[in-house]
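1. how would this look folded up:
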Amino acid sequence: MFEEMDKLKEECGVVGVYANKGNVSKMVYYGLYALQHRGQESAGIAVSDQGKISHHKGMGLAPEVFEDKTLDSLSGNIGIGHVRYSTFGESLIENAQPLVVRYKRGNIALAHNGSLVNSEALREIMEDDGVVFQTTIDTEVIANLIARYHNKDIIKSIKNTIEVLKGAYSLVIVSEDKLIGVRDSLGLRPLCLGKFEDGYVLASESCALDTIGAEFVRDVDPGEIVIIDENGIETIKSDKWCNRKMCVFEYIYFARPDSTIDGINVYLSRSEAGKMLAREAPVEADVVIGVPDSGTPAAIGYAEESGIPFGIGLIKNKYIGRTFIQPTQALREQGVKIKLNVLKENVEGKRVVMVDDSIVRGTTSKRIVDMLKKAGAKEVHVRVSSPPVKYPCYFGIDTPYRENLVAANYTTDEIRDMINADTLHFLTIKGLSEATGEKKGYCKACFDGNYPMEVPRVEGN
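-> Next up, the predicted model:
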């Protein structure tokens, strides 16, 4: 985790499967496998068999948490799954999802991607009323609200609940004989709908549909509730005006490149961002390399637009997982070498353009530039396929305090000197808008500080 802090982190991924017959637990598992990049701290699955909900969750990657016999024991035709990345101090089994709640009207299972900005206020109100919480996650706040509002109609209780929620959320819910999906009114977090021969799938990204073998139908609209049961699909659109503000970092870093979100293919948007970089900041060089993996499509785009050959300059060790032993302080100083190594033959004696998706703290960028120069690169020109990250996120992304965001405290020239690059250029906000489709609405608050709603102000931010 020592080097991973130099990247922004997504909270989690969700998937839900409804089948008219048969057991869905393995389909949910395959969906989680496809969404593993969205969270590696914990994984969980809950399934419903005629209203009886069974579940299993644990710390670690999906393959570490689930064995065949575990999946076989989770029997039911409706299921939801969750993979989670937590902030520090919250990586606990109690906080793993889905959350299963038993209350007066029955059982529900709930999985949540995102973060509420009014979670603490809602929790305090309920605690004053005597509600006891077992976790520190805002998912439990949502579950308790649904239980509180639930009289006879689960859909009405969900509608009443989302009326009081502020923040980002895509939800998948199992209730009795229904699979329900909900997307927040700004569409900050992604959620899509797919169909297979015998049922339907809800998932954070379309790549999960491909893995399950489902056909993409459409994205769930901002503020929409999707209800799936034996009668098929019912949708409830928000009766309020929804101003789409999809998190633009899904396209820059979080989502898998083979996903399409809100009509925009992730790989193509990253490649286009690289082309925009080449137009904004051309440079004479011999080779373009990407920082794997999310920097590679932008590097390919930069090479195509500039005419400079693309090459592999950095090799990534793909087998560093959650259980990797934390190194000593001495090793931590060169820890990036454990994850990345330079392909010396492709950079030695050359002027190198190094394309990365973002710079958050700057520590990793400096170490990679130093590695390239030590391997014999004559020059290293750093190109970043996103604007400078200057503001923290409150909508489900683990962002350092503003005092730790290098672009919030230093100019581009100062950052260039800090990371030992010969030149440095961040993609402009205008360039990012063109790369991701100017007609779409995005949240770019981490770049410009224009949050789509009122957010809490925390000391240090």
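
2. Could you use CA atoms for every contact and neighbour count after this?
-> OK.

3. From the structure, what's the count of residues near residue 460?
-> 10 (other Cα atoms under 10 Å).

4. Could I get the contacting residues of the closest residue in space to it that isn't next to it in sequence?
-> The shortest distance from residue 460 to any non-neighbouring residue, by Cα to Cα, 6 or more residues apart in numbering, is to residue 401 (5.7 Å). Neighbouring residues of residue 401 by Cα atoms under 8 Å, 6 or more residues apart in numbering: 392, 460-461.

5. so where's the longest strand in the protein?
-> If you go by DSSP state E, the chain has its longest strand at strand 106-116.

6. What distance do you get for the closest residue to residue 115 other than its chain neighbours to residue 168?
-> Nearest non-adjacent residue to residue 115, counting by Cα to Cα, 6+ apart: residue 396, 4.3 Å away. Using Cα to Cα, to the nearest Å, we find residue 396 at a distance of 7 Å from residue 168.

7. same check, this time on residue 449
-> From residue 449 to residue 168 the distance is 17 Å (Cα to Cα).

8. And residue 227, by the same measure?
-> Distance from residue 227 to residue 168, by Cα to Cα: 20 Å.

9. do the same with residue 369
-> Residue 369 is 36 Å from residue 168, by Cα to Cα.

10. Comparing these two, which shows the higher neighbour count?
-> Higher neighbour count among residue 369 and residue 168: residue 168, with 25 against 22, using other Cα under 10 Å.

11. who are the neighbours in contact with that one?
-> Shown in contact with residue 168 (Cα under 8 Å, 6+ apart): 113-116, 184, 186-189, 395-396.

12. The structure of the following sequence is requested for comparison with the preceding one:
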Amino acid sequence: MFNEVKSLNEECGVFGVWGAENANYLTYLGLHSLQHRGQEGAGIVTNDHGKLNSYRNLGLLTQVFYKPSLLNSLTGNAGVGHVRYSTAGGNRIENVQPPLFDFTDDQFALAHNGNLTNADTLKKDLEQKGDIFKSSSDSEVLLHLIRHSKQAIQIDKIKESLQQIKGGFAYLMLTKDSLILALDSHGFRPLSIGQLPNGGYVVASETCALDAVEAKFIRDVNPGELTIINDQGIHVDTWTDDTTMAICSMEYIYFARPDSNILGVNVHTARKQMGKILAREQPTDADIVVGVPNSSLSAASGYAEGSGLPYEMGLIKNQYMGREFIQPSQELREKAVRQKLAAVKGVVDGKKVVLVDDSIVRGTTCAFIVKLLKDAGAIEVHLRIASPPFKYPSFYGIDIQDRKELIAAHKSKEEMRQQFGADSLEFLSETGLIDAIGLKYDFPYNGLDLSYFNGDYPTPLYDYEKNLSQDF
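-> The predicted model follows:
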């Protein structure tokens, strides 16, 4: 999704470890593998014999822990970590996770991936009771609900609190004696558990982070589960039995790393299959297939294989330009693309090119990339998108919550084609996307959340209902 520079971002990545020496370094390595899920802030909390210690700050993981002493100070054999991109709350240090809460009788750290759809209502109710929020993030709501619970046992407090919140969430909670995991009733965000060679356990948003610390995959966390990991091992409980799988389809299309497996499906394999099906659904007369680096390369190779056309490296990405150079204005975004992307004239000159991208959200720089190829000598550029048109906002953990931002919601396919300067423009069908991913859950979408494409939200939207109705 190179053409969507800084326009679609997942909220964060979470990582946890229990029962391992150097939990701080394991957490750092795990978060480094999840850096693609959030670049605005990072933090780690460790448990050293029941005492929780924390450090967090704004920036990339390497920028936050730029001094070895910062990481060395986080001693203990358990920890949770977080890399953040803000979907709810601003980019302030108060919103960087995991927050550590110190009470007279307890300590509690919380890492959250997702977005709550009734957070505003709950915050207002809690503030009326006298609660004070340290951050503007919705993640803090759960902790306040737990403290208000009248249940005698901590796990029962957590269950009661989870039953009050709505939306998408994968929580990691670190206490003095346990690492607790909770997933929403639809499993919008992925969460996996692995075991270290020494017998300790790790938890991560993606399996690539398990691989980074040489942990063996054990299982995915299922919707509605409440899992407790402590010195006695793993205990899987549930906080609700009213569950229906609806994992975010954008995890497979764009967010996750290609070497990750989500619910048993390899991400690269799914993206390649998207490209193959797209070639079958939307063929065209062309000479070569070119993918937009880097998240579209799997789909492009699939399109080439499915169409019988050669796959060529017609675009080159500058690997040494970081996100800190990406700017919010259209003019500066285009300059950023010019710095980060170059067409290979010797490959595309005189050729009819199929340009494969994974998705179009705002469409802010599509025209620039098409022009880049034509300026390099491409005779025709046929744009093929390995997902359906993104027409509806997301409310479960992606930073698109306004339909006005989505180009496919307001322009026809022909209008978009003309704006981009492409010779043709076609998208993958919803059925093609479902078949490509290949999950085997219930009809109609086989366990996928496709609300971005068809507006069929798996849950009520609560605080966002008014915003959505105003968009139409």
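
13. about what we covered before: still contacting in structure 2, which of the contacts of residue 401 of structure 1?
-> Retained in structure 2: 392, 460, out of the contacts of residue 401 of structure 1 (criterion both residues aligned by TM-score structural alignment, their matches' Cα atoms under 8 Å).

14. Which of the contacts of residue 401 of structure 1 sits closest to residue 308 of structure 1?
-> Using Cα to Cα, residue 392 is the member of these that sits closest to residue 308 of structure 1, with 35.1 Å.

15. isn't that closest one right up against residue 459?
-> No. Proximity of residue 392 of structure 1 to residue 459 does not meet the contact threshold set by Cα atoms under 8 Å, at 11.7 Å.

16. Please tell me how far the residue mapped onto residue 337 of structure 1 from structure 2 sits from residue 26 of structure 2.
-> Using TM-score structural alignment, the equivalent of residue 337 of structure 1 in structure 2 is residue 338. Per Cα to Cα, residue 338 of structure 2 is found 37 Å from residue 26 of structure 2.

17. Which one's more surrounded, those two?
-> residue 26 (26 against 16).

18. A helix includes the more buried one, no?
-> Yes. Residue 26 of structure 2: assigned to a helix according to DSSP: H, G, I helix; E, B strand; the rest coil.

19. wait, what's in contact with residue 330 of structure 2?
-> Residues counted as contacts of residue 330 of structure 2 (Cα under 8 Å, 6+ apart) are residue 364.

20. Equivalent analysis for residue 262 of structure 1, please.
-> Contacts for residue 262 of structure 1 were tallied using Cα under 8 Å, 6+ apart; they are 190, 219.

21. The same query, at a cut-off of 6 Å, please.
-> By Cα atoms under 6 Å, 6 or more residues apart in numbering, the contact list for residue 262 of structure 1 reads residue 219.

22. And residue 225 of structure 1? What does it align with in structure 2?
-> Aligned by TM-score structural alignment, residue 225 of structure 1 pairs with residue 226 of structure 2.

23. Specify the local secondary structure of that match.
-> Using three-state DSSP, the structure places residue 226 of structure 2 in strand.

24. For it, give me its contacts.
-> With Cα under 6 Å, 6+ apart, residue 226 of structure 2 has these contacts: 181-182, 237-239.

25. between those residues, which has the most around it?
-> Within the contacts of residue 226 of structure 2, most neighbours by other Cα under 10 Å means residue 182, with 27 neighbours.

26. The one helix or strand that residue maps to vs structure 1, average offset?
-> Secondary structure from DSSP states H and E places residue 182 of structure 2 in strand 179-183. Superposed on structure 1, strand 179-183 of structure 2 shows a mean distance to its aligned partners of 0.9 Å (mean Cα distance after the TM-score superposition for structure 1).

27. what's the following helix or strand after that strand?
-> Taking DSSP H and E, what comes next after strand 179-183 of structure 2 is strand 192-195.

28. Give the buried residues for that following strand.
-> Residues of strand 192-195 of structure 2 classed as buried by neighbour count (16 or more other Cα atoms under 10 Å): 192-195.

29. how near is the nearest residue to residue 223 of structure 1 once chain neighbours are set aside to residue 243 of structure 1?
-> Take residue 223 of structure 1 and drop its neighbours on the chain: the residue closest to it by Cα to Cα, 6+ apart is residue 185, 3.8 Å away. As judged by Cα to Cα, residue 185 of structure 1 and residue 243 of structure 1 stand 7 Å apart.

30. returning to that earlier point: tally up the residues packed near the residue nearest to residue 115 of structure 1, please.
-> Residue 396 of structure 1: 23 neighbours (other Cα under 10 Å).

31. now swap in residue 177 of structure 2 and tell me
-> Residue 177 of structure 2: 16 neighbours (other Cα under 10 Å).

32. can you check residue 409 of structure 2 too?
-> 19.

33. which ones are touching it?
-> residue 391.

34. on that earlier part again, and the longest strand of structure 1, how far from the chain's centre?
-> Put simply, strand 106-116 of structure 1 sits 17 Å off its chain's centre (Cα atoms, centre = their mean, to the nearest Å).
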